[in-house]
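K.L.:
Sharing a model prediction with you, sequence too.
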Amino acid sequence: MKSILKLVVLTLLLSLSSCKYYNFTGTGKIDAETFQVNYFQNNAELVEPGIERTFTIQLQEIIQNQTSLNLVSQGGDLLYEGEVIEYRITPMTATADQRAAQNRLTITVMVRFTNKNKEEDDFEKRFSFFHDYPANEQMTGTRLTTALDEIFTRITQDIFNESLAKW
């Protein structure tokens, strides 16, 4: 009975200590304590007001929620900056009478990531995603909110994976 208890205690100690090097988000050990997300300007030709603020906040939130890094306004060990470079609506499918049946909203963000402690991790890269919707609906109100949430959730997760999870 004592040997089983010792085995359980040893297993528990080893599993808790291993969380120092790997966690459930897949980030492993991060050589940083702070991160900074600068305001992402909206430089797209077609401008939807406020999306740059929404994107900046969602990027800050995903990093805060999935790491133990502290958000700072300047001098962060990890720096995220960039701009929204594309906000585009295009027809995707047509009806028999040559009208659009479905549209696609595509948003592209250019991101520059800098790791002050590990320069080989730095990158400048475009991240893009889309949302399809019926052509008879306007991209306003709840339709816009739903689309932005879907697109920004995917883009911010891709940025997180590229910069911290290395997936």
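P.N.:
Noted; the coordinates are in hand.
K.L.:
CA only for contacts and neighbour counts going forward, please
P.N.:
Will do.
K.L.:
Enumerate the positions of stretch 34-41 that are buried.
P.N.:
34-38, 40-41 (16 or more other CA atoms under 10 Å).
K.L.:
next one: stretch 21-35
P.N.:
Those buried within stretch 21-35 under the rule 16+ other CA under 10 Å are 27-28, 32, 34-35.
K.L.:
circling back to that earlier point, out of the buried residues of stretch 34-41, which one sits closest to residue 53?
P.N.:
The nearest member of these to residue 53, counting by CA to CA, is residue 40 at 7.2 Å.
K.L.:
list the contacts for the closest one?
P.N.:
Under the criterion of CA atoms under 8 Å, 6 or more residues apart in numbering, the neighbours of residue 40 are 52-53, 55-56, 81-84.
K.L.:
and if you look at residue 148?
P.N.:
Residues near residue 148 by CA under 8 Å, 6+ apart: residue 51.
K.L.:
quick revisit: with secondary structure and distance to residue 102 as extra columns, can I get the buried residues of stretch 21-35 in JSON lines?
P.N.:
Output for those, formatted as JSON lines (DSSP: H, G, I helix; E, B strand; the rest coil; distance: CA to CA, whole Å):
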{"residue": "27", "secondary structure": "coil", "distance to residue 102": "38"}
{"residue": "28", "secondary structure": "coil", "distance to residue 102": "41"}
{"residue": "32", "secondary structure": "coil", "distance to residue 102": "44"}
{"residue": "34", "secondary structure": "strand", "distance to residue 102": "43"}
{"residue": "35", "secondary structure": "strand", "distance to residue 102": "39"}
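K.L.:
and the comparison structure, right after this:
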Amino acid sequence: MLSKKIVYTFLTTIFLFVMNSCGVKYGFTGGSIPEGMKTVNIQYFENIAPLVYPTLSQNFTEALKERIRNQSRLSQVNQDGDANFEGFITEYTISPAAVEAGTDRAAMNRLTITVKVTYHNKINPKDDFEQPFTRFKEFAGNLQSAQEETLGKEIIQMLTEDIYNKAFANW
């Protein structure tokens, strides 16, 4: 009688062999990187929104690089990658989300960031896209500097996840 450990090891080996032999490489992060894709180039995302948060461009660009570095096996290059990301931050707005009862003051406000992304996939050009991605977070009262930075990081995290999923998980 085979022990459970031997059966488990055998099944795991078979599973990994099957996954490795497919034309698309699957990871445990939910993404799929096309066979042959080895490099990615991420251009600086300039902030062209009317309201400018000084570090937003740098924070967003670095967060996208970090997301791809942490969730894929792709090497980052300065130009001509197998996958290329470029674009602009087109919206950074603070707007009222809910009015306080009996007044004209905002009880809740919303910070919204929109990024227009152009993605080129040299391995599978049919996966190319150009589209805006928008995310927001609501907050009470006036936006304080530390709160603005925290909300910005949370929104950037959501945006980079959306962009990664669109490019590599076809979501």
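P.N.:
The structure has been received and is ready for your questions. All of these numbers come straight from a predicted model, not from anything done at the bench.
K.L.:
Next step: the buried residues of stretch 34-41 of structure 1 restricted to strands.
P.N.:
34-37, 41 (DSSP state E).
K.L.:
what secondary structure does whatever residue of structure 2 lines up with residue 107 of structure 1 sit in?
P.N.:
In structure 2, the residue matched to residue 107 of structure 1 (TM-score structural alignment) is residue 113. Secondary structure assignment for residue 113 of structure 2 (DSSP: H, G, I helix; E, B strand; the rest coil): strand.
K.L.:
Is residue 113 of structure 2 in contact with residue 94, as I believe?
P.N.:
No: applying CA atoms under 8 Å as the test, residue 113 of structure 2 and residue 94 come out as separate, 9.2 Å apart.
K.L.:
So between those two, which is more surrounded?
P.N.:
Between residue 113 of structure 2 and residue 94, counting by other CA atoms under 10 Å, residue 113 is the more crowded of the two (22 against 18).
K.L.:
list the contacts for that one?
P.N.:
Applying CA under 8 Å, 6+ apart, the residues near residue 113 of structure 2 are 89-93, 134-136, 155.
K.L.:
quick one: contacts for residue 56 of structure 2?
P.N.:
Applying CA under 8 Å, 6+ apart, the residues near residue 56 of structure 2 are 47, 152.
K.L.:
Can you tell me what it aligns to in structure 1?
P.N.:
So, by TM-score structural alignment, residue 56 of structure 2 is matched to residue 51.
K.L.:
got it, and residue 161 of structure 2?
P.N.:
Match for residue 161 of structure 2 (TM-score structural alignment): residue 157.
K.L.:
Wait, a helix at its match?
P.N.:
Yes: assigned with three-state DSSP, residue 157 of structure 1 falls within a helix.
K.L.:
Not counting its neighbours along the chain, what's nearest it?
P.N.:
residue 62 (7.4 Å; CA to CA, 6 or more residues apart in numbering).
K.L.:
counterpart of the one you found in structure 2?
P.N.:
Matched to structure 2 by TM-score structural alignment, residue 62 of structure 1 sits across from residue 67.
K.L.:
Mind listing what's buried along whichever strand or helix holds that match?
P.N.:
Under the criterion of DSSP states H and E, residue 67 of structure 2 resides in helix 56-71. By neighbour count on 16+ other CA under 10 Å, the buried set for helix 56-71 of structure 2 is 56-57, 60-61, 63-65, 68.
K.L.:
Then stretch 138-151 of structure 2?
P.N.:
Buried residues in stretch 138-151 of structure 2 (16+ other CA under 10 Å): 138-139, 151.
K.L.:
Just give me the closest of those residues to residue 11 of structure 2.
P.N.:
Among these, and counting by CA to CA, the member closest to residue 11 of structure 2 is residue 151, at 44.2 Å.
K.L.:
Does the corresponding residue of structure 1 for the closest one belong to a helix, a strand or coil?
P.N.:
Under the alignment (TM-score structural alignment), residue 151 of structure 2 pairs with residue 147 of structure 1. Here residue 147 of structure 1 is recorded as helix under three-state DSSP.
K.L.:
can I assume residue 147 of structure 1 is in contact with residue 140?
P.N.:
No: between residue 147 of structure 1 and residue 140 there is no contact, the gap being 9.6 Å when judged by CA under 8 Å.
K.L.:
where do the helices sit along structure 1?
P.N.:
2-18, 51-66, 141-160 (DSSP state H).
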